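Novice: Turn this into a model:
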Amino acid sequence: MANDISALADDVFSPPSDSALWRKDFLLGAATAAYQIEGAAQEDGRLPSIWDTFSALPGKVLAGDTGAVACDHYNRWESDLDMLSALNVDAYRLSIAWPRVMDETGRPNRKGLDFYRRLLGRLKEKGLKTFVTLYHWDLPQHLEDRGGWLNRDVAYRFADYADLMSRELAGQVDAWMTLNEPWCSAFLGYGNGHHAPGLANGRFATQAMHHLLLAHGMAIPVLRANDPVSQKGIVANIGRGTPNSGSAADRRAAHLFEVQHNAWILDPLLKGVYPEDLFELWPGTDPLVLQGDMKTIAAPLDFLGINYYFRTNVKSDGAHGFTEVPLEGVERTQMGWEVYPDGLRDLLTGFNETYAALPPIYITENGMASDDNVIDGRVDDAQRIAFLKRHLAAVDEVIKKGVDIRGYFVWSLMDNFEWAFGYERRFGIVHVDYDTQKRTFKRSAELIAKFLKERAARA
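Specialist: You can find the predicted model right below:
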């Protein structure tokens, strides 16, 4: 396997001449999230978030790590943007920390707002497209204390937050994304407790999801009114489920896996309904839906962000659901996730056939974690290079089949706080030494920069 990966890594960014990657209008960028890189958790009026609370609880995060310092991006943002510029990327996806920009009464925190204004202004000076996520999981703790996403009122508070940000930052954002991966916020945060706020109840998960999607739907018209030139969308993480056998029961199990991972989010957004199969899988968990909610949730989108990482092989649990059956002999990342680019191709092709209202797509996250080390000043991340090559080839194949994909963002710009896995798992194309905060381009970053320089020269 190592020799195969090295061979794939050699020419990762030398795609065929007819590849969409050569098109200047196909965006290639890098992505981050506020809590994972910013640090400065108590500076300039920032309030506590649910992740500050959760990561401080013993046993919740690997090695007891927290995002209190992270990559210290809040204080090192200028040099980080110079680093980003050196990659020659077209666009940068970042998130705003809700607890940094508003106080408990909803009044703006000017110091926090000024940070993002400076950041976005410098990105525009550098000629980069700006993709901004409003909610990447860091709910202000004071809102969680009032019930969090189980409380319908938080959807209204999110609309207020979207109103403030789109008024303050109008003209500096090319694309607004309301939520990042509501599946993770709802299921991991409220369904099984693996993420903040750490609750574990099936009914909590479906109700939290409804309020997350309602918040999204309420925010879209606000964003349109305040910043009409920008694009508006949402980011969903998708998962490929494959049956462990050809039996009808296992095929049904794979279908149900994709219902709860994909259709749970995409059906309300693009069809205005929840999938009926969801409540076959999770009986008795129907959320409280008020009149007009589904119409609000299904507000037209300018684009859909898609995050993809791996597939899950499943079999029937003998009842109404599925259970995972890990495959042997497959390539896996440091996260233990199978490398399976065909899953991205299959899902995107299927969505194009299933959803008549499917908007243009950006791949807003794709990447892998590996145990990277700096040796003699260099980081040879051959597996990541091969991973990126294969997934970009899958994206190109889907484009040629007629799916409207406008760009691709590698996750992540730099190593960072990987939620419940702390700092052990490294997703970045730039290595971060957390003791010294030194940044080092990995080989993958060098190849990305080289390809994009060559593409610019051809334009």
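Novice: hey, let's count contacts and neighbours off CA atoms from now on
Specialist: Fine.
Novice: Heading C-terminal from the helix or strand that contains W183, find the next helix or strand.
Specialist: Under the criterion DSSP states H and E, the helix or strand holding W183 is helix 182-183. Using DSSP H and E, the helix or strand that follows helix 182-183 in sequence is helix 202-226.
Novice: Point out the other helices and strands that the helix holding W183 packs with.
Specialist: For helix 182-183, the packing partners by 3 or more C-alpha pairs under 8 Å, 6 or more residues apart in numbering; DSSP states H and E come out as helix 202-226, strand 231-243.
Novice: Now render these as CSV, adding distance to A34.
Specialist: Converted to CSV, the helices and strands packed on helix 182-183 look like this (distance: least, C-alpha to C-alpha, whole Å):
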stretch, distance to A34
helix 202-226, 19
strand 231-243, 16
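Novice: would TSV of the ones you listed with distance to H431 and mean neighbour count be doable?
Specialist: Shown next, in TSV, are the helices and strands packed on helix 182-183 (distance: least, C-alpha to C-alpha, whole Å; neighbours: other C-alpha atoms under 10 Å):
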stretch	distance to H431	mean neighbour count
helix 202-226	33	23
strand 231-243	25	23
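Novice: One more sequence to fold, the one below, so I can look at both together:
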Amino acid sequence: MPNSGPAAYADAGARPGGTADGRIDTASDAGPAGGLRFPPAFGWGAATSAYQIEGAAKEDGRGESVWDTFSRTPGRTRNGDTGDVAADHYHRYAEDLDLMRDLGLRSYRFSISWPRIQADGTGPANQRGLDFYRRLVDGLLERDIAPMVTLFHWDLPQALQDTGGWESRDVANRFADYADLVFRALGDRVPVWLTINEPKTVVQNGYLTGHHAPGRQDPDAAYLVAHHLQLAHGLAVRALRAGGGTGRIGPAFNLHPCYPADETPEAARAARLYDGYENRLYLDPVFTGAYPQDVLADLGPDSRMVRAVRDGDLEVIAAPVDLLAVQYYTPIYVTGDGGTVRRWPTSQADWQQIHPDGMYDILTRVTREYGPVPLTVTENGLPTPDALGDDGTVDDVARIAFLRDHLSAAHRAVTAGVPLESFHVWSLLDNFEWNEGYDQRWGLVYVDYPTQRRIPKSSAHWYRRVIADNGL
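Specialist: Model (predicted):
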């Protein structure tokens, strides 16, 4: 793992928003220093997920999730770390709400733990679980922060995994039942719902590489899982509409622009197919009611996914949505033989190439190819090797440079006509970073895990100014 941020951001302290010694200039001014204003009422936010921050893994009726099982299995996570305590948000949510208020957040995107609502993924709701999220939502509204709720951010109840997990079509139906319980409990308070977070990551990391729960390496199962995740999304959309919910709803996709690594026809063809697996496999059925034919042909007619698609499934998946959540982290450069190469510096996460223009490319591409659906960026950020200084501060200049450049790219997309409504930094807090445990810090706010003390980093102070100025 790299021990420093990318060289391209080494001079961040001397750029707008910082001082020559790297400190953040918090003096007020008449407007954005760079003159890039975002639309009025733009939704400046930050994001988290339940398993990564909540802790309280065995409290108040919460059941086991696949991530409890995975992280407690020796050798699965760095240092054997688990989310049992994480950032202890379950007990410290009021303090975290005040942090959000002090940052000036207008939107907070978080997820609900399915096993906290239904310990085994079925049956009536656990009232103590619902009450926690009701307190959280009410606290947000009291602070004039709009809740944006993700129904599934990878923490499938272990009891459902034991019956087949996402390989089982029935789990999609169980998800719709769970979604309906949450809609009925919180629907009058939540303006925006997101259904499934990054189904592609579940497919690729959970079932191809095995780096994430449930830790499988089975390509045929992987794409069957992709279909059932998409079906679950559509069933949840229908559940909201059927229950008379007034909130807006859509999926959350991590989209990676796929570029040919060179100018050969072979690279162009390979990049197109790679894009099918990375992006169109998820976008096409939601917005066009069909899976991409090149991907289906590549999978072959005997694929478990191809054989699993039933009459009416694509109509369910294509149930009209109100918005699309886009998560952008990295581009992909594809060679003629279908491999990949790196073109840009990487962050501490070695899979992440830092290329802000990819943000512009993916946002404009979605609008160009799928129409003017309202967009929200629900994750964008990077890990940096943050440490407390002798003065008790955390000076993460590389994160500031990264966010400034990606926000500039997002602003160019808005200027080009992209209907972008909001932007959420990943993440509000340092947290449990899945198989990487606690080694990677992605937060605007430093968490000192032994004491659970929260320390806003330089990036948090910088972001507060961006929000106050509504621009860069």
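Novice: In a strand, R390 of structure 1, correct?
Specialist: No - assessed with DSSP: H, G, I helix; E, B strand; the rest coil, R390 of structure 1 is helix; it does not lie in a strand.
Novice: Around it, count how many other residues there are.
Specialist: 19 (other C-alpha atoms under 10 Å).
Novice: if we can go back for a sec, quick one: closest of the helices and strands packed on helix 182-183 of structure 1 to A33 of structure 1.
Specialist: When these are compared by C-alpha to C-alpha, strand 231-243 sits nearest A33 of structure 1, at 12.8 Å.
Novice: quick one: the closest one aligns where in structure 2?
Specialist: With TM-score structural alignment applied, strand 231-243 of structure 1 matches the range 248-260 in structure 2.
Novice: Check stretch 415-429 of structure 1 too.
Specialist: Under the criterion TM-score structural alignment, stretch 415-429 of structure 1 matches residues 430-444.
Novice: what's the offset of that stretch from the middle of its chain?
Specialist: How far stretch 430-444 of structure 2 lies from its chain's middle: 14 Å, per C-alpha atoms, centre = their mean, to the nearest Å.
Novice: what about it, start to end distance?
Specialist: Start-to-end span of stretch 430-444 of structure 2 (C-alpha to C-alpha, to the nearest Å) is 7 Å.
Novice: same question, stretch 185-202 of structure 2
Specialist: 27 Å.
Novice: What residues in structure 1 pair up with it?
Specialist: The aligned range for stretch 185-202 of structure 2 is 168-185, by TM-score structural alignment.
Novice: Next: stretch 396-408 of structure 2.
Specialist: Using TM-score structural alignment, stretch 396-408 of structure 2 pairs with 381-393 in structure 1.
Novice: Which positions within that stretch qualify as buried?
Specialist: 381-393 (16 or more other C-alpha atoms under 10 Å).
Novice: in the stretch 1-150 of structure 2, which spans are helices?
Specialist: 50-53, 66-71, 89-103, 114-117, 127-142 (DSSP state H, counting those that start in this stretch).
Novice: ok, now the stretch 301-450 of structure 1?
Specialist: 341-354, 382-400, 443-458.
Novice: Against D98 of structure 2, how distant is whichever residue in structure 2 pairs up with R118 of structure 1?
Specialist: In structure 2, the residue equivalent to R118 of structure 1 is R135, according to TM-score structural alignment. According to C-alpha to C-alpha, R135 of structure 2 and D98 of structure 2 sit 14 Å apart.
Novice: now E142 of structure 2
Specialist: E142 of structure 2 is 11 Å from D98 of structure 2, by C-alpha to C-alpha.
Novice: burial measure for V89 of structure 1, as a count.
Specialist: 21.
Novice: what about stretch 447-455 of structure 1, how far off from structure 2?
Specialist: Per the superposition on structure 2, stretch 447-455 of structure 1 and its aligned residues are separated by 2.6 Å on average (mean C-alpha distance after the TM-score superposition for structure 1).
Novice: got the contact list for K457 of structure 2?
Specialist: Listed by C-alpha atoms under 8 Å, 6 or more residues apart in numbering, the contact partners of K457 of structure 2 are T393, V394, D395, D396, L444, V445, Y446.
Novice: For S55 of structure 1, which of the helices and strands packed on helix 182-183 of structure 1 is the nearest?
Specialist: That would be helix 202-226 among those, by C-alpha to C-alpha, at 20.3 Å.
Novice: packing partners for that closest one?
Specialist: Checking 3+ C-alpha pairs under 8 Å, 6+ apart, helix 202-226 of structure 1 ends up next to helix 153-168, strand 175-180, helix 182-183, strand 231-243, helix 293-297.
Novice: a markdown table for those, including distance to N313 of structure 1?
Specialist: A markdown table is the format used below for those (distance: least, C-alpha to C-alpha, whole Å):
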| stretch | distance to N313 of structure 1 |
| --- | --- |
| helix 153-168 | 35 |
| strand 175-180 | 25 |
| helix 182-183 | 19 |
| strand 231-243 | 5 |
| helix 293-297 | 31 |
